[in-house]
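In: need a structure here:
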Amino acid sequence: MVEQKAALHTPCWAELSVPDPAAAQRFYGDVFGWRGETDPRPEAGGYTTFKLGQSAVAAVMPLVDETQPVSWSICLAVADAEATTSETVAHGGKVLMPPTEVFDLGSYGILADPGGAAFAIWQAKAFSGAEILGDPNSLGWIELSTRDVPQALEFYPSVFGWATHLSDFYTEWSLDGTHFGGLVDLNTLPGPAADAAPHWKPYFNVADVDEAASKAAAAAGGVLMPPENVPGDELRISVLRDPQGAVFGVFGPVKESVDVAGGGGRLKLSSPAP
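Out: Just a heads-up that it's a prediction; the model follows:
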């Protein structure tokens, strides 16, 4: 595993909010081999970093109150949290939590795009975010589900400088040639998936997608989309749900293929809409 930090305006961290963080540590330990390391400071509110070996890969925290949804959230690295917040508002987004200093670690804010999908921003100081990206059992992709695709395609390039790669099959996001995310139109999805609120979902790279899905099911999680190969690519994906209801994706190489990871652990994923 190669330790690294995310480039500015790309995903740097993923956080899980659940009623029972201890149960989440057991589940994700079973699925990804993570272990939890809880900040002992009372003012940290039980914030727990997931570690893979000695490297930080994600985090879990208790719900603030009963109105907060159980969910995974994604965080984007920024150089200036206040300036990014202003740009978000100028392009039709909303401020859910203004940038706030977190000890000596950095500045954290929660914003929403014009379609209502929330995301966090992180201006790093002592802590840069995930220390492993794109390697097995770490964050490797983010995906936006929205009902207003044209609005999303205007907002994110304007605020973060992302390039878009459009096709009839799937839309991808990139920055400086690195592909790191995608977009799904909720209006095109069948059944209950179409009723979901706009959101961002993390995908974690794994060595074996089928094994990860089996581990999730054995640990009382759910398999929302069974493992399947991505047409025209060397990848296999699945969408899972933990026992407390948080949804996340996994992806990895098809079993017959060689490892397709590259570029220092970052992965170009051309995935279909789950």
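
In: please make it C-alpha for all contacts and neighbour counts, starting now.
Out: OK.

In: nearest residue to the most centrally placed residue in the chain in space, please, no chain neighbours.
Out: Closest to where the C-alpha atoms of the chain average out (C-alpha atoms, centre = their mean) is residue 202, at 2.6 Å. Nearest residue to residue 202, sequence neighbours excluded (C-alpha to C-alpha, 6 or more residues apart in numbering): residue 142, at 4.6 Å.

In: could you also give me the structure for this next sequence, so I can compare it with the first?
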Amino acid sequence: MSVPVFNTIAWFEVAGDDPDGLQRFYGDLFGWRFAVDQESAESGMDYRLISYAEEERPRGGVLGAGGSSNHAVFTVAVKDVEATCTMIEGLGGKVESKQVGDTAGPDHAYVRDTAGNLFGLFTPKAG
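Out: As a prediction, this is how the structure comes out:
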């Protein structure tokens, strides 16, 4: 898989109480294709990878909300999650959650802009 261009939206998620309905809606509307994410399914999560009609590589996911609020969120690829979180706070935003230095996955965070909108950050693992 190629590394996404930094400071661009690299992933998105749509969560809802009816993931089957969301899959039908976005599939019919945009021709998106869906595949069960096996790793998530093994842990009991309903997560479906989204690929655009003309591409093989997944670009996002649909998540069964499981009682949490329905939402859509975009994720931006950044060179350094920690430094970007510091910058966000300096600009008046807020860091909701952050995980850095975990060898199991990429550094990532969920943050809010100055209007309170939630979005994600991640730094792809090398290699």
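
In: hmm, back to that, please name the residues that touch the residue nearest to the centre of structure 1.
Out: By C-alpha atoms under 8 Å, 6 or more residues apart in numbering, the contact set of residue 202 of structure 1 is 14, 72-74, 139-143, 248-249.

In: now, those residues that are in strands?
Out: Among these, the ones falling in strands (DSSP state E) are 14, 72-74, 139-143, 248-249.

In: out of those residues, who's the most crowded?
Out: With neighbours taken as other C-alpha atoms under 10 Å, the top of those is residue 140, carrying 30 neighbours.

In: pretty sure residue 47 of structure 2 contacts residue 66?
Out: No - Residue 47 of structure 2 lies out of contact with residue 66 (C-alpha atoms under 8 Å); the separation is 11.0 Å.

In: more neighbours: those two, which one.
Out: Set residue 47 of structure 2 next to residue 66 and count neighbours by other C-alpha under 10 Å: residue 47 wins out with 23 against 14.

In: circling back: may I see the contacts of residue 202 of structure 1 arranged in TSV, with distance to residue 158 of structure 1 as well?
Out: Shown next, in TSV, are these (distance: C-alpha to C-alpha, whole Å):
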residue	distance to residue 158 of structure 1
14	23
72	25
73	21
74	19
139	24
140	23
141	21
142	18
143	18
248	27
249	27
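
In: from those, pick the one nearest residue 96 of structure 1.
Out: Distance to residue 96 of structure 1, by C-alpha to C-alpha, is smallest for residue 73 among the contacts of residue 202 of structure 1, at 13.3 Å.

In: residues in contact with the closest one?
Out: Counting by C-alpha under 8 Å, 6+ apart, residue 73 of structure 1 makes contact with 14-16, 118-120, 200-202.

In: report the buried members of the residues you listed.
Out: If you count burial by 16 or more other C-alpha atoms under 10 Å, the buried members of the contacts of residue 73 of structure 1 come out as 14-16, 118-120, 200-202.

In: list the ones among these that fall in strands.
Out: Using DSSP E, these in strands are 14-16, 118-120, 200-202.

In: any idea whether the nearest residue to residue 51 of structure 2 once chain neighbours are set aside is helix, strand or coil?
Out: Spatially, and ignoring its direct neighbours in sequence, residue 51 of structure 2 is nearest to residue 58 (4.3 Å; C-alpha to C-alpha, 6+ apart). Following DSSP: H, G, I helix; E, B strand; the rest coil, we place residue 58 of structure 2 in the coil state.

In: what's around residue 58 of structure 2, how many residues?
Out: There are 16 residues near residue 58 of structure 2, going by other C-alpha under 10 Å.

In: aligned partner of it in structure 1?
Out: Using TM-score structural alignment as the criterion, the counterpart of residue 58 of structure 2 in structure 1 is residue 56.

In: these two touch, right, that match and residue 50?
Out: Yes - at 5.9 Å, residue 56 of structure 1 counts as touching residue 50 under the criterion of C-alpha under 8 Å.
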